[in-house]
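[1] Have a look; sequence and predicted model below, questions after that.
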Amino acid sequence: MAEYINVTTLNLLAKQVLEQCEPLNNLIVCGEVSNFTRHYKSGHCYFTLKDENAAIKCVMFRDKARLLGFAPENGMLVLAYGRATLYERDGAFQLYCDYMRPFGAGAAQMAFDALKKKLSAEGLFDADHKRPLPPMPQCIGLVTSKTGAALQDVIHIITRRWPMVKLLLAPVSVQGLEAEKSIVDGIRRLDADPRPDIILITRGGGSKEDLWVFNSERIARAAYACRKPVVSAVGHEIDTTILDYVADLRAPTPSAAAELCVPDQAQVRHEIFILQQNIQKNIQSRLEMCYNKFNIISPAAAMQNEKTGIDARTQLLRQTTAQIQAVAAQKAAACTQGLHTAAAVAASLNPYAVLARGYTMVADARGRCLTTEHLKPGQKITVIGSNAAAQCTVDAVAPTQGNPEKEQTDEST
C-alpha cells in the first residue's frame, strides 16, 4: 500500500512549490474587480479579479490598502501588483496584492469621478473653504522632489520676482509606491512648522499614470486639513488632479505657481514710484489751491479784516481798563474808610486829647509821668496842661477821701 499524506501537508507542499516559482512572486495581474469588501474591523480588502475566462481571489492587507490612491469598485478594471500563493487553511490559490491602480482610461476616469463625487459631497471643494494667499509671504514651503525640474523652475522664478522670500523644502517622492505616504508626511511637516506662510505642492509633467498619485484621497484630505493656504501645481495645464480641486489655488504649471505665490519686485517698485508721483502731485495741487485762494483776497479786504480785528481788540481793551479802574476805586475807598476808622481809634486813645478837656499831667524832672501817690514833699514837678506847663514844688502829699488805709500809711510815714 502506498504511503499517504494528510491535507495539511499537501497544502504546505503546494505552497512551497508555488513560492519557489519566481514568476509567481512578482506579478502584475490585469482583471476586473468583483465582490470587493473592506473588512470594517481589520481594514483588510477582499475581492476577486476576473476576466472573460477565469477568476482568482485576492487579498490586500490593511497596511497596503491604506496606500491606495483610489476607491476600488466592482466592475473596475485594475492592475494588481503582488504574488500568487496558496492559503493553506482553505487550500485556496489566491493573489496577495501589494499595490493596485486603475487600468485603462475608462477605469481610471471611473475611479477619479467616484472620488471626486465623494469628496465634493463632503465639502472639500467648497469655495467658502478657499483661503487667499498672503500678498507678500516671508517663507514658502515646497512639497516636491529635490531632484526634479519643478524645484529648479520654482527657485528660478521666485528668485527673479521676489528674492526676499525664503524657501523651505520638504523633499518627497512624487511617484512610485511610497509617493503617497511621502507627500502626505511632507504636507503635515510643513503645516506644523511655523515658518511657511504658503505650502506649494508641485511636480513637473508626466504621463497620467505618473501623476495619478495626486488623485489620492489621503493627499487630498491632508491638503484640506492644512491651516495654511495650499497651492497645487501638478503637471501641465491640461492635467487636473483631485488635489487641484482641494487646494486653495490651482496653478497650471510649477512656474505659474511661483508667479502666483509672490509679487513681482519690478511691478511693486513701479507701483511705489507711481504712488510717490501721485503724492507729490496732490501736495503740489493743494499748495496751488491755497496760493490761489490767498491771491483772490484783495489788499483792501485784507486791511478791512485787520481793522475789524484791531477794533475788536480795542473795544476789549477799553472794557478791561474800565473794569480795572472800577476795581481800583473800590479798593481805594475801602482803604480810606479803614484809615479813618483807625485814626478815630488812635485819637480816642491819645492822652493829650484828655488834656484838652481841662485835665493835667504830672511829670518829674526827667519828663516821666507820675501818679499822685508817687509824689514826695519838696519834689520838683511839672504840671502839663493842654496849652501850658507849670513848674511846681510839692509841699505835701495827702491821700484823697475814700482811701483811709493810704492816709494812715502816709501819716505814719
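    Thanks, I have it.

[2] hey, let's count contacts and neighbours off CA atoms from now on
    Will do.

[3] Check the offset of the lengthiest helix in the chain from the chain's centre.
    Looking across the chain with DSSP state H, the single longest helix is helix 299-348. In this view, helix 299-348 has its centroid 63 Å away from the chain centroid, taken as Cα atoms, centre = their mean, to the nearest Å.

[4] again, but for stretch 128-147
    Computed by Cα atoms, centre = their mean, the chain-centroid distance of stretch 128-147 equals 20 Å.

[5] Which residue ranges of the stretch 101-250 of the chain form helices?
    Assigned by DSSP state H, counting those that start in this stretch, the helices in the stretch 101-250 of the chain fall at 104-121, 149-161, 179-192, 208-211, 217-224, 242-246.

[6] Comparison target, given below:
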Amino acid sequence: MAEVITVSALNRYVKTLLDANDALFDLALRGEIANFVQNARSGHCYFSLRDEASSVKAVMFRADARRLAFRPEEGMRVVVRCRATLYERDGVFQLYVNDMFPDGIGTAQLALEQLKAKLEQEGLFALEHKKPLPAFPKCIGVVTSKTGAALQDIRNVLTRRWPSVRLLLCPVTVQGFEAAQQVADAIKKLDQRKEVDEIIVARGGGSREDLWVFNAEMIARAAYRCKKPLISAIGHEIDYTILDFVADCRAPTPSAAAELAVPDRAEQERILLDLQQNIRKNMQKRFDLCYNGLEQYNFVLEQGLARRNWQKSQGQLQQVQDAIRQQMQKRLHSAELQLGHAAALTGSLDPYKVLARGYTMVTAANGTILNADDLQPEKTIYVRSASRRAKCRVEAVEEINESTQKF
C-alpha cells in the first residue's frame, strides 16, 4: 500500500518538480487574455491565457504591471514572458508573468491608441504647453544616431542657412531595446545644458517597427518635462509617433527640422536691404516736403505785396527759416543714424570682414569650411585669411576641456 501523505505534501512535491525544470523557468507564450481583473488595492493583475483548445491561469504582480506601455484588455492577443509553477495553497497550475507585449501590429496599434488617449487626457498634447522656437538660436542640441543620415542632413541645412549656430550632439541608439531609455536620458541631459537654446530629436526614415521606439511613454514624458523648445523629426512626412504630439514643433524630416530651427541668412539679408531702401525713400520724401515748403515761401516773396510785408516782418521770417533748417538737420541726422545702424548690421553678416580683422578660417581644398570634427591627423587643410591662404598638414588633434578654456 502506498504511503499516506497530506495534500500539502503533495502540492509541495509537485511544485518542487516544476520549479526544478529549467524549461518552465523562462517561457515565452502567445495567447488571448480572458477574465482579466486588476485588483484596485494591490495592483496585481489576474487573468487566463488561452488559445483555441486550452487555457492556463496567470498572475502579474504590481511591480511588473506598472512597467507595461499599454493596458491589457479582454480578448487581446499578447506574448508573455513567464515561469510556470504550482500555486501550492490551492494546488493550481499557473503562470507568473514578468513582462507582456501586444501580439501583432493590430494589437500594438491598440496599445498605441490607449497610450495616446492616456497622455492626451493628462494634458501632454495641450497647445498651451507648446513653447515657441527661438528666432536666432546660438546652440542647438541634437538627439540622434552619430552614424545616421539624419545628423548629416541637419548639418548641411544649418551650414547653408545659419552657419554661425553651434551644434551639440548627444548620440543615441534610435532603435532596439535600449533606445527609448537612451533618447529620454539624452533629452534630459541637453535640457540641463545652459548653452542649448532648442533641441531636435531626429531619426531617418524606416519601417513602422523601426520608428516604434518613439512611441515609448518615457520619451513622451521626457519631452513634456523638457524646458527647452523641442522639435521632433522622426521618419518621413507620413510617419507620426507619440513624440510628435508632445513636442513643441513637429517636422516631417530631419532636414525640415533644421530649417525650422534657424532663420535663413539670405532672407535676413533681404530684410536688411529692404530696411535700408525704406530709410532712403523716407529721407527723400521728407526732403522733398521741406523743399516744396521753401518753394511756396519763395513764390510769396516774389510778389510785390508779399515783399513789402516781408520787409516789415523780416525778423519773424528769419526765425521761421531757421526753425525749418533746424528741423531738417535733426531729421536728416536721425535718418543718417538709422542708415548707419542698418549698414553696420548688414556689414556684420559679411564673413570676409571678419577675416579682415585678423581672423582666419580652416577650409578644405575646395573651399568648404571645416569644423573641429573634420580635423584628422595627417590631413591636409588650408588656413584662409583676408588676403592669403596657407596649406597645412594636421600633426595632431587635441581635445580642449571646456572647464579650462580661457575667454
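    Looks like it arrived, so ask away. What you see is a predicted model, and the numbers here were worked out from it, not measured in a lab.

[7] Contact partners for Lys15 of structure 2?
    Lys15 of structure 2 makes contact with Thr85, Leu86, Tyr87, Glu88, according to Cα atoms under 8 Å, 6 or more residues apart in numbering.

[8] which non-adjacent residue is nearest the third one?
    Once flanking residues are discounted, Tyr87 of structure 2 sits nearest to Phe93: 6.2 Å by Cα to Cα, 6 or more residues apart in numbering.

[9] Please give me every residue in contact with the one you found.
    Contact analysis of Phe93 of structure 2 by Cα under 8 Å, 6+ apart lists Val56, Lys57, Ala84, Thr85, Leu86, Tyr87.

[10] Tell me which helix or strand it sits in.
    Element membership for Phe93 of structure 2, per DSSP states H and E: strand 92-102.

[11] just curious, which of the contacts of Lys15 of structure 2 is nearest to Pro171 of structure 2?
    Lowest distance from Pro171 of structure 2 to the contacts of Lys15 of structure 2 (Cα to Cα) belongs to Thr85, with 43.2 Å.

[12] Now do the SS call for the closest one.
    At Thr85 of structure 2 the chain is in strand, as set by DSSP: H, G, I helix; E, B strand; the rest coil.

[13] Quick check: the gap between it and Phe101 of structure 2.
    21 Å (Cα to Cα, to the nearest Å).

[14] the more surrounded of those two?
    Higher neighbour count among Thr85 of structure 2 and Phe101: Thr85, with 22 against 18, using other Cα atoms under 10 Å.

[15] hang on, Ala108 of structure 2 packs against Pro102?
    Yes. If you go by Cα atoms under 8 Å, Ala108 of structure 2 and Pro102 touch, sitting 5.2 Å apart.

[16] Compare the two (neighbour count), which wins?
    The residue with more neighbours, out of Ala108 of structure 2 and Pro102, is Pro102; 22 against 18, by other Cα under 10 Å.

[17] contacting residues for the counterpart of that one in structure 1?
    Aligned by TM-score structural alignment, Pro102 of structure 2 pairs with Pro102 of structure 1. Counting by Cα under 8 Å, 6+ apart, Pro102 of structure 1 touches Met76, Leu77, Val78, Leu79, Ala108, Ala111.

[18] let's see it at 6 Å
    When contacts are counted by Cα atoms under 6 Å, 6 or more residues apart in numbering, Pro102 of structure 1 touches Val78, Ala108.

[19] if I line the two up, what does Leu355 of structure 1 land on in structure 2?
    Using TM-score structural alignment, Leu355 of structure 1 has no partner in structure 2.

[20] ugh, wrong one, Ala251 of structure 1
    When structure 2 is aligned by TM-score structural alignment, Ala251 of structure 1 is paired with Ala251.

[21] since we're on its match, how many residues are nearby?
    Neighbourhood size, Ala251 of structure 2 [other Cα under 10 Å]: 24.

[22] That one contacts Ile234, correct?
    No. Contact between Ala251 of structure 2 and Ile234 fails when scored by Cα atoms under 6 Å: they sit 7.8 Å apart.
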